[in-house]
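In: This is a predicted model, with the sequence first.
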Amino acid sequence: MRTQVGIIGAGPSGLLLSHLLHLAGIDSIVLETRSRDYVESRVRAGLLEQGSVETLTEAGVADRLHREGLVHHGIELRFDGVGHRIPLTDLTGKVVTIYGQQEVVKDLIAARIAAGARRDHAPILFDVEDVAVHDVTGSPRITFRHEGREQVVECDVIGGCDGFHGICRPAIPDLAIYERVYPFAWLGILSHSRPVSEELIYARHADGFALATMRSNTVSRLYLQCAPDEDLSLWPDARIWEELHRRLGCGDELEEGKIFQKGVTPMRSFVCETMRHGRLFLAGDAAHIVPPTGAKGMNLAIADIRVLARGLERFYARGETDLLDRYAEICLRRIWKGQRFSWWMTSMLHRFDGDDPFEHRVQVAELDYVSTSRAAMTTLAENYVGLPFEV
């Protein structure tokens, strides 16, 4: 099998890369080890920066996003039992949109399959096994097994979009890696209940952080700070609701619906600065992970793909490699700003093991400053809605 760009991973980054290349007349194939049902139901991030929405809109895959996405003009910081609204739109002129990552994936898969009906090979292969990359500094190829048959994809470039646990990053020698693992996690639930607020609530409580967000007008997404090795069997539904009431301080406004999903999300900051090796390019979670407090994961992946797709378009249209050569440099500037913001939000809102009264008062003072100073609110808002893309 021959294609111009072989892409490993059918998450948002791999699918968006394939779609943008298609719009530029560049052939690609996406290989995914999971089933289509799995990747379309995998619940991940749910907040899109305005720039991400504009990118998906320009790519022609945002019709459902605009119909069903929930546009937000602010967020609330809650501490010492009192809420303080950060007016994102008033401060920046921009908005954020709640729209689940799995919904973005569904839209992109539908677009790729529709386009693939006119090609000589399927644009996405699901349930592939034993994927490996070869000769990425010369004539790249990808070997894999699909439906019991050993197959080979020969290509010019490989897009390593296969996530934190994928095979692409380990295929690169001499990686430059920076990492921080946080001493806590999030216990997250999805419930059939009306969201407690029209906007997100970030709550700092002496017993730990809590977050109230949503997936729709009838489905709430709620989080509690917990231990990284938390035993979910110790968290029956009644205990979860009791703790949410206490930490969020929302009273009867918090509707207790049926919990239909429950899980623990570890907190990690990770950057692999070696985002390119020969003709293998890493993007999205394969190159970086941020704690979810800053809502930057999927947005950073989309930003990576904007740069990579445009670099490949220049390469195939005019033989220019300047943008591909600067791919990591351009992306890393944004990635580290996203890491800084996510680290700051995480540090300001969570209870750290061994916190003493001094640390507690410093956190409260920081929240007080951020929620009362227009300059500080603007700093938070600018980062939250998304910094401008590099031209």
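Out: Good, I have the coordinates. Remember, it's a predicted structure, so these values are computed and weren't measured experimentally. Numbers count the residues shown, from 1 in each chain.
In: When you work out contacts or count neighbours from here on, use the C-alpha atoms and nothing else.
Out: Fine.
In: and the nearest residue to Val181 once chain neighbours are set aside, how far is that from Ile8?
Out: Closest residue in space to Val181, ignoring its immediate chain neighbours: Arg268 at 4.6 Å, by CA to CA, 6 or more residues apart in numbering. The gap separating Arg268 from Ile8 is 23 Å, by CA to CA, to the nearest Å.
In: before we go on, here's another structure to hold up against the first:
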Amino acid sequence: MTAGIPRTSDGARGATRSIGLLTSVGSTLDAFFPEIVEHWTRAGVRVSTAAGDRSRRFAEQRVIDGMTRAPRIANVRAPRALRAWVLRDRLDVVITSTATASALSRIVALPVPVVYFCHGLHWNGSRLRDAPFRAAERVLLHRSAGVICINDADEEWFADRAPHVPRVRLPGGVGLDVARYAREPREAWRPGEPLRLVWCGEFTARKQPEAAVALVEALLARGVPVELDMLGEGARWAPLRDRVGSALPVRFPGYVDPRPHFARAHALVQTSRWEGLPRVALEAVAMGIPTAGFDVKGVRDVPGTRTAPEGDIEALADAVLDAARTRGEDLPDPALLSYTRAADEILAFVDRVAPLPASAAPPASAAPPTSAARPAPAAPPASAAPTVPARAEGS
């Protein structure tokens, strides 16, 4: 791909691809897509971003009336707003991610193909309580022009239920700006030294932060001097911090840049029940930090990770020690995790499942917004936004 040259599925110049990128809330756009959108734009692709509320990093983002993070009665207003957005911005394909946005955009009869970017199906295994979600996704899958997935378990689920629907797997998820996660030479942990660990995520039931505290207790019981930094926020942050107090070597710095913590850590610990593909783990891998976690969907797909049976704290301690004894020499080249690689793979897939006619004319400028879809207020440039720790690729 040559930056600045309008591109088409057949390489003809002048037929400009116009992509709509839709998520339930603006914070998802902020967390995962700024670099990808910038890369596409430099290549001559028109991108219109949209969500149910405003993002901080996309000045021209559309706000879709009736779009919400979780299903609400207000969603009845979204179909009209979605159609208005597609027509107003002359889109030729919509890429949708996160649960509510992906469901609504496929239920609605949009006049363009819809590609589902699955950051993680909302179940792990075949529990009965997840049956309604699996049934709904099976129906929606057949209304998808294609599926983008980021872990083995979800890819297998899609292949089994709808083998005719095109799909692509992104081993590095949406990718990273690898220049921001520079890999430096590091020393392996040696027995007798303080073992420095990092846990990073949202303090929720699915992330199981209590398991990380139990891990510290297990390591101390073995005589391993250990320190744990637990980065992030969430409903369980304050209760867990208060419970731990000063009894254990665990720190709760909150919502901070994880890179300084990664730089001095021997390993990153993950305790989630499932993930799409945990971005914080990919950030650690890019910096050369080994990872360990439970053997669950998404976590097991992190390159080079050590895993333990779900819920087995003693086995997790073994995995952590095994990871910490390495210098990250078995981790992949950071370039394989680059957002440019992910952006090019996504665009090639979209060209395949929703080919743009060579005769297509460049779209007209967007019309003034209406109440159904209106631009978000101006935001600071992408480069000004801080790195955040509590990210995981899950829809």
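Out: Perfect, thanks for sending it. Fair warning: this is a prediction, and the values are worked out from it, not measured in the lab.
In: Give me the TM-score for this pair.
Out: Once superposed, chain against chain, the TM-score is 0.25 (TM-score structural alignment, normalised by the length of structure 1); 178 aligned residues with a CA RMSD of 7.5 Å.
In: re the thing from before, tally of neighbours for the residue nearest to Val181 of structure 1?
Out: By the criterion of other CA atoms under 10 Å, Arg268 of structure 1 has 18 neighbours.
In: How about Ala221 of structure 2?
Out: Count around Ala221 of structure 2 with other CA under 10 Å applied: 10.
In: if we can go back for a sec, where does the residue nearest to Val181 of structure 1 fall, secondary structure wise?
Out: strand 258-272 (DSSP states H and E).
In: mind listing what's buried in the helix or strand where Val131 of structure 1 lies?
Out: Take DSSP H and E as the rule and Val131 of structure 1 turns out to sit in strand 129-134. Using 16 or more other CA atoms under 10 Å as the test for burial, strand 129-134 of structure 1 gives 129, 131, 133.
In: same for it, what does it pack against?
Out: strand 141-146 (3 or more CA pairs under 8 Å, 6 or more residues apart in numbering; DSSP states H and E).
In: In the helix or strand following the strand it packs on, which residues have enough neighbours to count as buried?
Out: Toward the C-terminus, strand 141-146 of structure 1 is succeeded by strand 149-154 as the next helix or strand (DSSP H and E). Along strand 149-154 of structure 1, these residues count as buried under the neighbour rule (16+ other CA under 10 Å): 152-154.
In: Pipe those residues into TSV and attach distance to Leu280 of structure 1 per row.
Out: Putting the buried residues of strand 149-154 of structure 1 into TSV (distance: CA to CA, whole Å) gives the following:
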residue	distance to Leu280 of structure 1
Val152	16
Val153	14
Glu154	13
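In: Out of the residues you listed, which comes closest to His360 of structure 1?
Out: Of all those, His360 of structure 1 sits closest to Val153, with 55.2 Å by CA to CA.
In: helix or strand for the closest residue to Gln270 of structure 2 other than its chain neighbours, which one?
Out: Nearest in space to Gln270 of structure 2, with sequence neighbours left out and distances taken as CA to CA, 6+ apart, is Gly293 at 4.5 Å. Using DSSP H and E, Gly293 of structure 2 maps to strand 291-294.
In: do Pro79 of structure 2 as well
Out: helix 78-88.
In: In terms of secondary structure, what does the helix or strand just after that helix contact?
Out: Using DSSP H and E, the helix or strand that follows helix 78-88 of structure 2 in sequence is strand 93-96. When contacts are defined as 3+ CA pairs under 8 Å, 6+ apart, strand 93-96 of structure 2 packs onto strand 18-22, strand 114-117.
In: Pick the most buried one from those strands.
Out: Stretch with highest mean neighbour count among those: strand 114-117 (a mean of 26; mean count of other CA atoms under 10 Å).
In: What is it packed up against?
Out: By 3+ CA pairs under 8 Å, 6+ apart, strand 114-117 of structure 2 packs against strand 93-96, helix 99-107, strand 146-149.
In: ok, 6 Å please
Out: Applying 3 or more CA pairs under 6 Å, 6 or more residues apart in numbering; DSSP states H and E, one finds that strand 114-117 of structure 2 contacts strand 93-96, strand 146-149.
In: for the stretch 201-350 of structure 2, what spans make up the strands?
Out: Remark: strands assigned in the stretch 201-350 of structure 2 by DSSP state E, counting those that start in this stretch are 226-231, 250-254, 267-270, 291-294, 306-308.
In: With distance to Phe349 of structure 2 and mean neighbour count added, can I get these in TSV?
Out: Compiled in TSV, the strands of the stretch 201-350 of structure 2 are given as follows (distance: least, CA to CA, whole Å; neighbours: other CA atoms under 10 Å):
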stretch	distance to Phe349 of structure 2	mean neighbour count
strand 226-231	35	22
strand 250-254	38	17
strand 267-270	31	30
strand 291-294	30	28
strand 306-308	31	21
